[in-house]
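S.K.: Just need the structure, nothing else, for what follows:
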Amino acid sequence: MKYFYTLLLFLAATHLYSQQNITGIIIDQDTNHPIEFATVYIPKLEKGTTTNQEGGFTLKGIPLGTQNIIVSIVGYQTASQNIILPLNTPLTMALKPSAIEMEEVIISTPFHKLQSENVMKVERANIKALQQQGAMNLSEGLSTIAGVESVSTGVSIGKPVIRGLSSNRVLVYAQGIRLENQQFGDEHGLGISDAGIESVEVIKGPASLLYGSDALGGVLYLNPERYASRNSSASNIEGKYFSNTKGYSTNAGYKSSGENLKFLFRGSLAEHSDYNTEDYRVTNTRFREQDFKAGIGYQNDGFKTDFRYNVNHSKLGIPEEIGEQSTNRAPLLPYQDLTNHIFSLKSTSFFKNSRLDYTFGYTYNDRKEFEEHHEHDDHSAEEQHQDDAYDHTEKESVLDPALYMKLKTANYDIKYNLPRTETIETIVGIQGMNQTNKNYGEEQLIPDATINDFGVLATSHIHFNAADLQLGVRFDTRDIKVNSGIHKSYNSFNGSVGVKTNLTENTVVRLNMASGFRAPNLAELTSNGSHEGTNRYEIGNSELQNEQNIQADLTLEYGSKHFEFFVNGFYNTINNYIYLTPNGTLINNDPVFLYLQEDASLYGGEIGFHLHPHPIHWLHLESSFETVTGKQDNGAYLPLIPANSLTNKIRVEFKNNQVSKGYAFVKLKSTFKQNNTSAFETTTDSYNLLSAGFGGEFIVFNTTCGVSLSGSNLTNKTYFNHLSRLKSDGIFNMGRSFNLGLTFIL
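M.R.: Below is the predicted model:
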């Protein structure tokens, strides 16, 4: 290990090749006129600049070899071009006018390309755009992406669902490392704030080739806030008010970049009282969340590194029944107290026409749950005070957590990008994880255990004249040691193959097949007790096997200057699908549920369009439909499958002398009746939710001020979402809410 770190330091400090400056000009393809303020960017180097009045630009200190240049600006299609340095003449790139939004580089796939160049279909959404639609938190915002939903407990707790799969079957990446915070449970959320997150990428389907176990159902890849442009600084303050919960969220950040060194930090605070329906407030859905993110990066001509840190502390009320009707924000008993620390170090060493990427991460998850019967016996005075009025500070001082777990995870990801030929790009790599779980409370949800992962992979992107082919193979092993004596090992080979081709100039088809796997988690292997969050007695099964799946995806996309259309279809077969089922008996008045396995399949997809009517370029008409069906081979339906839904939206964009980046929208989401339910679910009726909003940026006293106003569930509809964990208690989802946001860019 000592020699390994010495090698990394040597790679970071040594320039093994020469550099060159790139000069060029960006022009309009139709008129040949120069384009000012276009962004010219090299993704793998994270170097960029903007064009001047003559459309010219210069990028300094670029390594020799093949480089990919991305050029983007509003009103034009994003352009991508590979060049081989050294160049003998200045570079000229022509952009094609388009009213469709700019493309961004996809980070979650191995070759970091524009979506139009990717073989695999990846959805990308800007977090700010999700917030403008009135999302109260990250999980709610993610559920507006086609094919993504959320298993929710109130508004504070949400677990992402991708095409019917959730919990340990969906892997979340933050700061370039896997987020580990007891994903097996659907009674707690992501433990990460949307403040300081720039965008999210969604891989809908098995991604075990890239990420290993737990990516059987897909990946949510959260891209952190970017640093300031070179030799510049920026800061902003943002605040939001939410009428339904009488809550607020606020955050402030500052970032600055020099020639080589850059840093940023952002802090945020959110507090909400119980959410309101037409008839009542839902007791103890209140919560408080504090979040801090920081980063420091360094880059020279042959090396770049980025260290990020995030700490998130939240106190989340756990609703049980309708009781106290108030707008207090301090959670009642029972509640969760969660602290999540994420450390990550992402580095790259550049060589002539190749590079080495190495990422190291560490997460520390501290989870406590407090309940009434775990108070000390010597605090009668405090008990009397609590009967009169709940005082959270004093309450916490006399409580011990009923459940107290510490989860510590260290991981590494090392990939070498082989020298690229004219037609082939290849990456080989290794990944690994060490994880320990330790209990300190009276109750045990899962036992003390140690998990070790190791995986090795290789993947290639092959460019042909008429098509692009991507393929790869991977081997993984997982070792689980439980302190009670259980010792299990799981192994799996996985692969993927995909092809992308243009049927016409504007029509693209993608066909992908990939396998994935998931090793059983500790809860499935070892549970033997009442699960307070779900009111059932769960019994694990130490003989469970790997879940193994194969999914086929077919995507057809059409895109012209004013119209986009897409159809995504998938079929997913899962061998040894792990599920809970009641056996008809009771223990401690709780129904007994067993973990069993059965082959299963899921199928469905998404279809939609995006229209810019000519010549009304400021008008956007968008529509999407999504459907998924999940069944076991024995004919029983899988649990927690989202209902079919149709979303229609009208959006306008505008600017004038007073307003820049102006927008307004009206959206109607129609969710259909869910009749395909598992043995312990009930059907859910259909409903329609209407929302609308507008906003823009103004200049006030030489300061840019952003204003947004949105309303959700404007008709104050009383309804149940099929994935709400409060539905079984007859508790409605949130009613009408108006959200006001203010941002000052300093």
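
S.K.: contacts and neighbour counts: CA atoms only from here.
M.R.: Will do.

S.K.: which residues make contact with the helix or strand that contains Lys255 from outside it?
M.R.: Taking DSSP states H and E as the definition, one finds Lys255 inside strand 247-257. Strand 247-257 is contacted by residues 195, 227-242, 262-273 when judged by CA atoms under 8 Å, 6 or more residues apart in numbering.

S.K.: Now, these that are in strands?
M.R.: Using DSSP state E, the members of the contacts of strand 247-257 that fall in strands are 232-242, 262-272.

S.K.: And Ala207, how far from Val497?
M.R.: As judged by CA to CA, to the nearest Å, Ala207 and Val497 stand 12 Å apart.

S.K.: ah, wrong one, I meant Val509
M.R.: 14 Å.

S.K.: what's the one residue sitting closest to the centre of the chain in contact with, if anything?
M.R.: Centroid-nearest residue in the chain: Leu220, 3.6 Å away (criterion: CA atoms, centre = their mean). Contact partners of Leu220, counting by CA under 8 Å, 6+ apart, are 170-173, 200-203.

S.K.: Double-check that it belongs to a strand.
M.R.: Yes: counting by DSSP: H, G, I helix; E, B strand; the rest coil, one finds Leu220 located in a strand.

S.K.: where does it sit relative to Phe566, distance-wise?
M.R.: Counting by CA to CA, the gap from Leu220 to Phe566 is 21 Å.

S.K.: Tell me where the stretch 501-650 of the chain has strands.
M.R.: For the stretch 501-650 of the chain, the strands defined by DSSP state E, counting those that start in this stretch cover 507-518, 528-531, 536-539, 547-559, 563-587, 590-611, 619-632, 645-654.

S.K.: Nearest to Ser728, out of the ones you listed?
M.R.: Ser728 lies closest, by CA to CA, to one member of these: strand 536-539, at 12.9 Å.

S.K.: Can you name every helix or strand that that closest one contacts?
M.R.: Applying 3 or more CA pairs under 8 Å, 6 or more residues apart in numbering; DSSP states H and E, one finds that strand 536-539 makes contact with strand 528-531, strand 590-611.

S.K.: In TSV: the ones you listed, plus distance to Asn411.
M.R.: Below are the helices and strands packed on strand 536-539 laid out as TSV (distance: least, CA to CA, whole Å):
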stretch	distance to Asn411
strand 528-531	29
strand 590-611	29
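
S.K.: Next, format the ones you listed as CSV and append distance to Glu425 and mean neighbour count.
M.R.: Below are the helices and strands packed on strand 536-539 laid out as CSV (distance: least, CA to CA, whole Å; neighbours: other CA atoms under 10 Å):
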stretch, distance to Glu425, mean neighbour count
strand 528-531, 49, 19
strand 590-611, 30, 19
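
S.K.: Before we compare anything, build this one as well:
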Amino acid sequence: MNKNPPRTSARALRLSPLSLALVAALAHAQSDNVRPAGNATQAPGGSLAPVFVTANPLGDTDLIAPATALYGDALTRRQTNSLGETLNGLPGVSTTTYGPMVGRPIIRGMDGDRIRILQNGVAAWDASSLSYDHAVPQEPLTIERVEIVRGPAALLYGGNAIGGVVNTIDNRIPREPINGLTGGVDASYGGANDARAGAAQVEGGNGQFAFHVDAFDRETSKERIPGFAHSERQRALDGPDTSEAYGSLPNSDGRWHGGALGGAYTWADGYAGLSYNGYEANYGSVAEDDVRLRMHQDHAAFASEVRNLRGPFSQLKFDVGYTDYEHKEIDNGETSTTFRNHGYEARIEARHRKMGPLEGALGVQLSQNTFSALGDEALVPTTQTTNVALFGLEEWNVTDALKLSAGARYEHVKQQPAATGNGKFASARERDFNAASASLGALYKLTPLWSVAGNAAYTERAPALYELYANGPHDATGQYLIGNPDAQKEKALSSDLSLRFASGPNKGSVGVFYSRFKNYLTEFNTGRLVDDADQLVAPGTDGALNEAVYRGVRAEFYGVELDGKWRVLQKGAHRVDVELGGDYTHARNMDNDQPLPRIAPLRATLAVDYGYGPFGARAQLEHAWGQHRVPENDLPTASYTKLGVLLTYAFRVGATNWLAYLRGDNLTNQDIRYASSVVRDIAPEGGRSVMAGLRTRF
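M.R.: Sure, this is the predicted structure:
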């Protein structure tokens, strides 16, 4: 096993938490005129105000789409090692897991190529949708705001947003003028697995030119777990003579680090700027004791917005990102497979002037990326994917109480596999798809406090490259995957309906959703056990894989989502809020009435939030029922109840704001195995842990 961290690249900034603090202190010593970083519309603490930019290019605050935004203290108290775990538990959102460093968001039971993960509105290419052991190369500590759009309203971002969109937003390209210097530092330590994390940022400007610098570093030892790594059911299958890990999860340690540089020119009616960020990681595969994954990503971006234009369009917005991504799977010190993904995505949105009762925006999106998996265990051929799309959204405020919306998108997708000398991909051929999507939405205010919102959409998704061309071992899932080169477009009719309430600090929403798919592309086990060359082997053979093929079926998803917050006490400086959340997703293959795999069970969360001046306390109880609706060859998961507590204290030292916090997770030391995790029976979530942290803004 190779436990040496990767050598520092000159392209990625690397600082320890102590160095991060020194950077911030030096910047503070030079600063005479400080202000919160980022957008001019600020929430308390310098966080972006709740204007959604992902679901609607018109910048509405009252969205028809079911959407959630995390920023400020709400984001701080949820931040963990991965993007998926940070968002896990929000309405309709669960996570894949492959150890403590790996987690990709799942929305309403859909994952992989059906969920678009964006960075400031455009793709940052990686390999996380291809395999569950591939991390999302984004550090939660550097994110200012996360927007999650669930369901059909996400169609403006393409067919591969058929389940939803997760857009992370930062201020690496400053969008508003900055005068003087400002910045911040976050540092934390968790004793359970010796987890150390830190991030620092500095921003400055003269009112026209602005710059941004940030750096982050995160490292963790092996994760401590409440008992055996393998579940009771899995141990029964392992046999009595198998050596079983206990108390810690083998090969679950890891480290990542990186940073960013950015700058912009700002003026009264817009901005234009560039940024670069680098990211490196080295972490273990919890399914294979001798396998490490080394990852590197470079991402460069240009963004600009011009407002108050003359002519038919009043506002133009440009976003372009280029990514160069690589990761290597190191088996016993030798590189077995190298994954590369590089390409660009460009998006232009133009908001037009009001035409009669209609307000809206039109846009063009272009992208091209080349993905390759090279080595003895290559799963797919080198493939170039090109996407050209037109989209638009229109809104009509019919009355003060009724708002209607209509959106459409048309895209052309081309998949071009290349001859790489690997004979098993010799028959892969070029495929072209034309995909169309359309949606309708309505928001009706029943009273000043109550409203109802509904959406309906028809969406088409072109098959992903691995659904077409896969032909190789996939050790992350224990399968030998075979694509369907004749696969057709995935088509879905989706709808959702929600009842909402908002009155000062009190707010709530309860909603239902339904999606019906034609040609839903999923994996089917053939019943054959094969080796890495797809040759039949006997049961019990070491390294035997389940052969699986991609096939289109009819499928349906439906469920309910609940989210609410109530101020139950406001007396002087004392306040108490009670929060309640929950969700349930039911998903089945309509051709054989079998459950679809990796669907989170019914979940409910109760939290009590107390504040008194600078002091804060929060207790959260989450219960997940057992998931017994699993495919024939899967094992069910047991229920669990997880308790978490967060204590905070805010204070000032001179002109600097500080927040000290102490967070306890899974305090009842439950054996937690997410039904959405492909390694749930060999790698549980972490046991009882306590983390102390300090955050400063100046």
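
S.K.: that older thread, how about the residue nearest to the centre of structure 1, what's its match in structure 2?
M.R.: Counting by TM-score structural alignment, Leu220 of structure 1 corresponds to Val166 in structure 2.

S.K.: Arg308 of structure 1 now?
M.R.: Residue pairing (TM-score structural alignment): Arg308 of structure 1 is matched to Ser275 of structure 2.

S.K.: How much space separates its match from Tyr265 of structure 2?
M.R.: Using CA to CA, Ser275 of structure 2 is found at 12 Å from Tyr265 of structure 2.

S.K.: What residues of the longest helix anywhere in structure 1 count as buried?
M.R.: Criterion DSSP state H: the longest helix present in structure 1 is helix 2-13. For helix 2-13 of structure 1, the neighbour count (16 or more other CA atoms under 10 Å) marks 11-12 as buried.

S.K.: could you say what helices and strands it packs with?
M.R.: Secondary-structure packing of helix 2-13 of structure 1 (3+ CA pairs under 8 Å, 6+ apart): strand 303-317.

S.K.: going on from the strand it packs on, what's the next piece of helix or strand?
M.R.: strand 335-351.

S.K.: just checking, next helix/strand downstream of that following strand?
M.R.: Using DSSP H and E, the helix or strand that follows strand 335-351 of structure 1 in sequence is strand 354-370.

S.K.: Average offset of that next one relative to structure 2?
M.R.: Overlaying structure 2 shows strand 354-370 of structure 1 at a mean distance of 1.2 Å from the equivalent residues (mean CA distance after the TM-score superposition for structure 1).

S.K.: For that strand, grab the matching residue range in structure 2.
M.R.: The aligned range for strand 354-370 of structure 1 in structure 2 is 314-330, by TM-score structural alignment.

S.K.: ditto for stretch 501-521 of structure 1
M.R.: Residues 444-464 of structure 2 are matched to stretch 501-521 of structure 1 when aligned by TM-score structural alignment.

S.K.: Report the buried residues of the matching stretch.
M.R.: 444-445, 450-464.

S.K.: what does stretch 559-573 of structure 1 give?
M.R.: Neighbour-count burial for stretch 559-573 of structure 1 flags 559, 561-573 (criterion: 16+ other CA under 10 Å).

S.K.: Look at the residue nearest to the match of Arg308 of structure 1 when sequence neighbours are not counted and tell me its secondary structure.
M.R.: Of all residues not flanking Ser275 of structure 2 in the chain, Gly262 sits nearest, at 3.9 Å (CA to CA, 6 or more residues apart in numbering). Put simply, Gly262 of structure 2 is strand when judged by three-state DSSP.

S.K.: Which residues are in contact with the alignment partner in structure 1 of Gly262 of structure 2?
M.R.: Aligning on TM-score structural alignment places Gly262 of structure 2 opposite Gly295 in structure 1. By CA under 8 Å, 6+ apart, Gly295 of structure 1 lies in contact with 263-265, 306-309.

S.K.: Against Phe263 of structure 1, how distant is Gly295 of structure 1?
M.R.: Per CA to CA, Gly295 of structure 1 is found 5 Å from Phe263 of structure 1.

S.K.: I figured Val576 of structure 2 hits Tyr612, correct?
M.R.: No: if you go by CA atoms under 8 Å, Val576 of structure 2 and Tyr612 don't touch, sitting 9.0 Å apart.

S.K.: So if I had to pick from those two, which one is more boxed in?
M.R.: Higher neighbour count among Val576 of structure 2 and Tyr612: Val576, with 18 against 14, using other CA atoms under 10 Å.

S.K.: what sits against the more buried one?
M.R.: 567-570, 608-611.

S.K.: Now with 6 Å, please.
M.R.: With contact set as CA atoms under 6 Å, 6 or more residues apart in numbering, Val576 of structure 2 has these partners: 567-569, 609-610.

S.K.: What is the aligned counterpart of it in structure 1?
M.R.: Using TM-score structural alignment, Val576 of structure 2 lines up with Leu619 in structure 1.

S.K.: Tell me the residue in structure 1 aligned with His352 of structure 2.
M.R.: His352 of structure 2 maps onto Leu418 in structure 1, by TM-score structural alignment.

S.K.: Tell me how many other residues crowd its match.
M.R.: Residues near Leu418 of structure 1, counting by other CA under 10 Å, number 17.

S.K.: Can you verify my assumption that it contacts Leu356?
M.R.: No: assessed by CA atoms under 6 Å, Leu418 of structure 1 is found out of contact with Leu356, at 8.7 Å.

S.K.: For the match of Arg308 of structure 1, give its distance to Ser285 of structure 2.
M.R.: Distance from Ser275 of structure 2 to Ser285 of structure 2, by CA to CA: 32 Å.

S.K.: neighbour-wise, which of those two wins?
M.R.: More crowded of Ser275 of structure 2 and Ser285, by other CA under 10 Å: Ser285, with 25 against 22.

S.K.: This completes my enquiry, with thanks.
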